[in-house]
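J.: no sequence on hand, only this structure:
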């Protein structure tokens, strides 16, 4: 009899627990007030000359529910006509209830969605409140017209005054891009007496950049309109600057400095984190320009340092390109991938070229 009673009691307890669990699973969340989103502009031409400048600001109101909940919030972006079947989401916050995108960040999102550089694209944006993969609440939909910019250009040295010689695919050294003006490039290093030009893509002779009167110009893709060479009268160190938008350049004598035995890149974005350096290489021709090729990097931070030690290290505040200072801040890397990374210990300039 006691055993029968225990079995009945256990069965009743099981039914009670199961019933409670079922009630919790079937809780209905009701949206009391809907989320809303607006933007400070509806037509936008993204500019590759100002990648880090704010391009657009989204403002939104947070929806309320009849139950106290803690969801996640996103600004969701898609191309018109896709019904957000393929979209890019930017995580955002409740306070402040605004989200901004730089020119480069917005451009990267649109290119990933399939937008064509240089063409005006119809874009839709909405605010998403998410509790789980299958429990999402959406705001009104914004309609924008956005023109993405053409991908960033790189410039490489070629010519008998350079280490690569007149070979268009011989580990040619890259120039360092300005972090604020992506059309401006710098190079400080050694040249032999002779001449050089600049290539936009390794392995291709055109377009190539050179002298045109007192300024510069580029050849056409078919090789026509080829410019003249930049001339180096005497072997030595020079500082070279070029602005391919303003069509200007300067070439002045410079100086060298102490040669470091080793320089490496280190940080949370590198393969071994902050534990050890990924060694870079420099040549006898240009012992101050360091390079590591096809390194796999994740989102995170990085610095450069000499002699596998923190006694001499460089850091900067801008991603992809910039000027690192001795003891400076960690360089942000906000896009994972394989990169060629350059660093010049004479002026602290660095460049990350995604493969």
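T.: That came through fine. As the structure is a prediction and not an experimental result, all values here were calculated from the model.
J.: hey, let's count contacts and neighbours off CA atoms from now on
T.: Noted.
J.: A helix includes residue 15, no?
T.: Yes. Assignment of residue 15 by DSSP: H, G, I helix; E, B strand; the rest coil places it within a helix.
J.: residue 339 touches residue 291, doesn't it?
T.: No. Judged on CA atoms under 8 Å, residue 339 makes no contact with residue 291 at a distance of 10.4 Å.
J.: who's more crowded, those two?
T.: Neighbours per residue (other CA atoms under 10 Å) separate residue 339 from residue 291, with residue 291 holding more: 23 against 18.
J.: give the contact list for residue 344.
T.: By CA atoms under 8 Å, 6 or more residues apart in numbering, the contact set of residue 344 is 188, 288, 289, 290, 350.
J.: wait, a strand at the last one?
T.: Which is residue 350. Yes. Judged by three-state DSSP, residue 350 forms part of a strand.
J.: how close does it sit to residue 210?
T.: 23 Å (CA to CA, to the nearest Å).
J.: between these two, tell me which one has more neighbours.
T.: Neighbours per residue (other CA under 10 Å) separate residue 350 from residue 210, with residue 350 holding more: 30 against 23.
J.: which stretch of helix or strand covers the spatially closest residue to residue 223 that is not a sequence neighbour?
T.: Spatial nearest neighbour of residue 223, excluding adjacent residues (CA to CA, 6 or more residues apart in numbering): residue 206 at 5.8 Å. Under DSSP states H and E, no helix or strand contains residue 206.
J.: equivalent analysis for the one 4 residues further on, please.
T.: Element membership for residue 210, per DSSP H and E: strand 208-212.
J.: after that strand, next one along is what?
T.: Downstream of strand 208-212, the first helix or strand assigned by DSSP H and E is strand 215-218.
J.: which SSE is immediately downstream of that next one?
T.: Downstream of strand 215-218, the next assigned helix or strand under DSSP H and E is strand 230-232.
J.: name the surrounding residues that touch that next one.
T.: Under CA under 8 Å, 6+ apart, the answer for strand 230-232 is 161, 191, 192, 193, 194, 195, 196, 197, 210, 211.
J.: follow-up on the earlier one: any chance of the contacts of residue 344 in CSV, plus distance to residue 170 and secondary structure?
T.: Formatted as CSV, those follow (distance: CA to CA, whole Å; DSSP: H, G, I helix; E, B strand; the rest coil):
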residue, distance to residue 170, secondary structure
188, 19, strand
288, 19, coil
289, 16, strand
290, 16, strand
350, 21, strand
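J.: check it against this one:
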């Protein structure tokens, strides 16, 4: 009984398998199906604003495999009308595929690149499908031709660059700043960064002055496509330094320039100086650190005796490939104040010190400015305040003593009472410049001092324990030691 059941099971399985195979043959047998092709539209006007939409859908029948049960391979061809498909675009569609879609961008690029279709004019396109049965000796079938009228367009540039004295890299057309294309917005570009007081426009190609996108003469928020040097060269103007976001659309020819966005925190909390002009030289693992200004977190200072040589300002240590603050061009005049943030340090611009000596450097990250000044030490400094023996007598403050071997060091030693003091750079004038603490009443154990023009804010050191004190000020490095003897 078990043997009979086994035989029956095997017979059923064989019958099922044979039935499936017969059904597959029937599916493969296309009989005498006529090969035909149809288009979703007969007239198309392509527009770049719709570049990702479907422009044309082509469908075709399976055609006949002449009863061979063999598969059929399809080739879709597009050609210029009247050429008898002498120079077609041929697309291998593979097996069992009966449709193909062309996006606006794909169809436009294909007609322009392959057939040199003139943008803005009608191109008469012919298309057909070729069906080749995959058996030797059987000739291919070719469908009737479908004719489609297509108007192509000239695509806008895929690159756009910011140039001008308002821009980070100035008017050097080989270093203009690239905007970012907006993937979801045809013709859209955007950029966010520091703009300075000045003018700007847009290049389409690095190193080339034409064509450009300029300010339209008719509307402040509109673009003008400039293709000839004889055309107006109007530019957009920035009236205040700040962080801006620019958004342009080359299809609508519109620009949006936002109001300055003032960040609340600086992009970096620590910065360094590296180069053979500095004491630590080209040691990226241990460059000399700049000092954050107590009154403005965006301002960094560096005061030092510099050698004849170069320097730049890295944003990290131990890695030459970090980002840097650099001049707009290599070796600018020290009077030039513009600065840029260079990702990865290329181009490798540097400031150059040609005359060794004391310098005070001030970098402002908010306004993207740098001030590099040779420092001339004061020949006399004083102490004034009710903590000193002379009190608040600006006409006759207590003189400090210059160090005979170091023109930057001044000392004062004597009895001090509970009270305040600061260090004026002249006498007889409360509005003079001062050396003061970083903040009012900072602990006397702190060694940080600060040069404050005109004495505003009016910070002072405070003595809480009377006694004999020695005060030593380094006016170059802006440090102080207040020692109770």
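T.: That came in fine, so what should we check first? Remember, it's a predicted structure, so these values are computed and weren't measured experimentally.
J.: ok, of the contacts of strand 230-232 of the first structure, which one's closest to residue 258 of the first structure?
T.: residue 191 (17.6 Å; CA to CA).
J.: counterpart of the closest one in the second structure?
T.: Residue pairing (TM-score structural alignment): residue 191 of the first structure is matched to residue 195 of the second structure.
J.: then residue 179 of the first structure?
T.: Mapped onto the second structure by TM-score structural alignment, residue 179 of the first structure lines up with residue 183.
J.: which SS state does that match fall under?
T.: Residue 183 of the second structure - assigned by three-state DSSP - is coil.
J.: residues contacting the residue nearest to residue 223 of the first structure?
T.: 199, 200, 219, 220, 221, 222, 223.
J.: isn't the third one up against residue 205?
T.: The reference is to residue 219 of the first structure. No. In this structure, residue 219 of the first structure is not within contact of residue 205 by CA under 8 Å, at 9.1 Å.
J.: higher neighbour count, those two?
T.: Between residue 219 of the first structure and residue 205, counted using other CA under 10 Å, the more crowded position is residue 205 (20 against 17).
J.: test my guess that that one contacts residue 197.
T.: No. With contact defined as CA under 8 Å, residue 205 of the first structure and residue 197 do not form a contacting pair (10.0 Å).
J.: ok, and the closest non-adjacent residue to residue 99 of the first structure?
T.: residue 58 (5.1 Å).
J.: swap that for residue 185 of the first structure, please
T.: Nearest to residue 185 of the first structure is residue 177, by CA to CA, 6+ apart, at 4.5 Å.
J.: that neighbour and residue 333 of the first structure, how far apart?
T.: On the measure of CA to CA, residue 177 of the first structure and residue 333 of the first structure end up 16 Å apart.
J.: which of these two has more neighbours?
T.: A count of neighbours by other CA under 10 Å puts residue 177 above the other of residue 177 of the first structure and residue 333, at 28 against 21.
J.: now do the contacts for the more buried one.
T.: 154, 183, 184, 185, 186, 321, 322, 351.
J.: in the second structure, which of those residues remain in contact?
T.: When the contacts of residue 177 of the first structure are mapped onto the second structure through the alignment and contacts are counted by both residues aligned by TM-score structural alignment, their matches' CA atoms under 8 Å, the preserved ones are 154, 183, 184, 185, 186.
J.: the nearest residue to residue 227 of the first structure once chain neighbours are set aside and residue 74 of the first structure, how far apart?
T.: The spatial neighbour of residue 227 of the first structure that comes closest, neighbours along the chain excluded (CA to CA, 6+ apart), is residue 210 at 4.9 Å. The gap separating residue 210 of the first structure from residue 74 of the first structure is 47 Å, by CA to CA.
J.: for the helix or strand containing residue 32 of the first structure, name the packing helices and strands.
T.: Using DSSP H and E, residue 32 of the first structure sits in strand 31-33. With contacts taken as 3 or more CA pairs under 8 Å, 6 or more residues apart in numbering; DSSP states H and E, strand 31-33 of the first structure sits against strand 64-65.
J.: quick check: the helix or strand following the strand it packs on compared with the second structure, mean distance?
T.: Next helix or strand after strand 64-65 of the first structure toward the C-terminus (DSSP H and E): strand 72-79. Taking mean CA distance after the TM-score superposition for the first structure, the mean distance separating strand 72-79 of the first structure from the aligned residues in the second structure is 1.7 Å.
J.: roughly how far is strand 72-79 of the first structure from the heart of the chain?
T.: 19 Å (CA atoms, centre = their mean, to the nearest Å).
J.: average gap between the helix or strand that it is followed by and the second structure?
T.: Note on strand 72-79 of the first structure: by DSSP H and E, the next helix or strand toward the C-terminus is strand 87-92. Strand 87-92 of the first structure, aligned to the second structure and superposed, deviates on average by 2.6 Å (mean CA distance after the TM-score superposition for the first structure).
J.: which secondary structure elements does strand 87-92 of the first structure sit against?
T.: strand 72-79, helix 103-113.
J.: what about the contacts of residue 206 of the first structure, which one has the most neighbours?
T.: residue 199 leads those on contacts (other CA under 10 Å) with 25 neighbours.
J.: that one reaches residue 159, doesn't it?
T.: No. With contact defined as CA under 8 Å, residue 199 of the first structure does not reach residue 159; the gap is 10.2 Å.
J.: what about the residue nearest to residue 227 of the first structure, distance to residue 200 of the first structure?
T.: 12 Å.
J.: rewinding a little: using JSON lines, lay out the kept ones among the contacts of residue 177 of the first structure together with distance to residue 19 of the first structure and neighbour count.
T.: Below are these laid out as JSON lines (distance: CA to CA, whole Å; neighbours: other CA atoms under 10 Å):
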{"residue": "154", "distance to residue 19 of the first structure": "65", "neighbour count": "19"}
{"residue": "183", "distance to residue 19 of the first structure": "67", "neighbour count": "20"}
{"residue": "184", "distance to residue 19 of the first structure": "69", "neighbour count": "21"}
{"residue": "185", "distance to residue 19 of the first structure": "69", "neighbour count": "20"}
{"residue": "186", "distance to residue 19 of the first structure": "71", "neighbour count": "19"}
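J.: same list (the residues you listed) but as CSV, adding secondary structure and distance to residue 280 of the first structure.
T.: Output for those, formatted as CSV (DSSP: H, G, I helix; E, B strand; the rest coil; distance: CA to CA, whole Å):
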residue, secondary structure, distance to residue 280 of the first structure
154, coil, 20
183, coil, 26
184, strand, 25
185, strand, 22
186, strand, 20
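J.: out of those residues, the closest to residue 35 of the first structure would be?
T.: residue 183 (40.4 Å).
J.: against residue 349 of the first structure, how distant is residue 75 of the first structure?
T.: Computed with CA to CA, the distance linking residue 75 of the first structure and residue 349 of the first structure is 35 Å.
J.: also residue 47 of the first structure?
T.: For residue 47 of the first structure, the distance to residue 349 of the first structure - CA to CA - is 23 Å.
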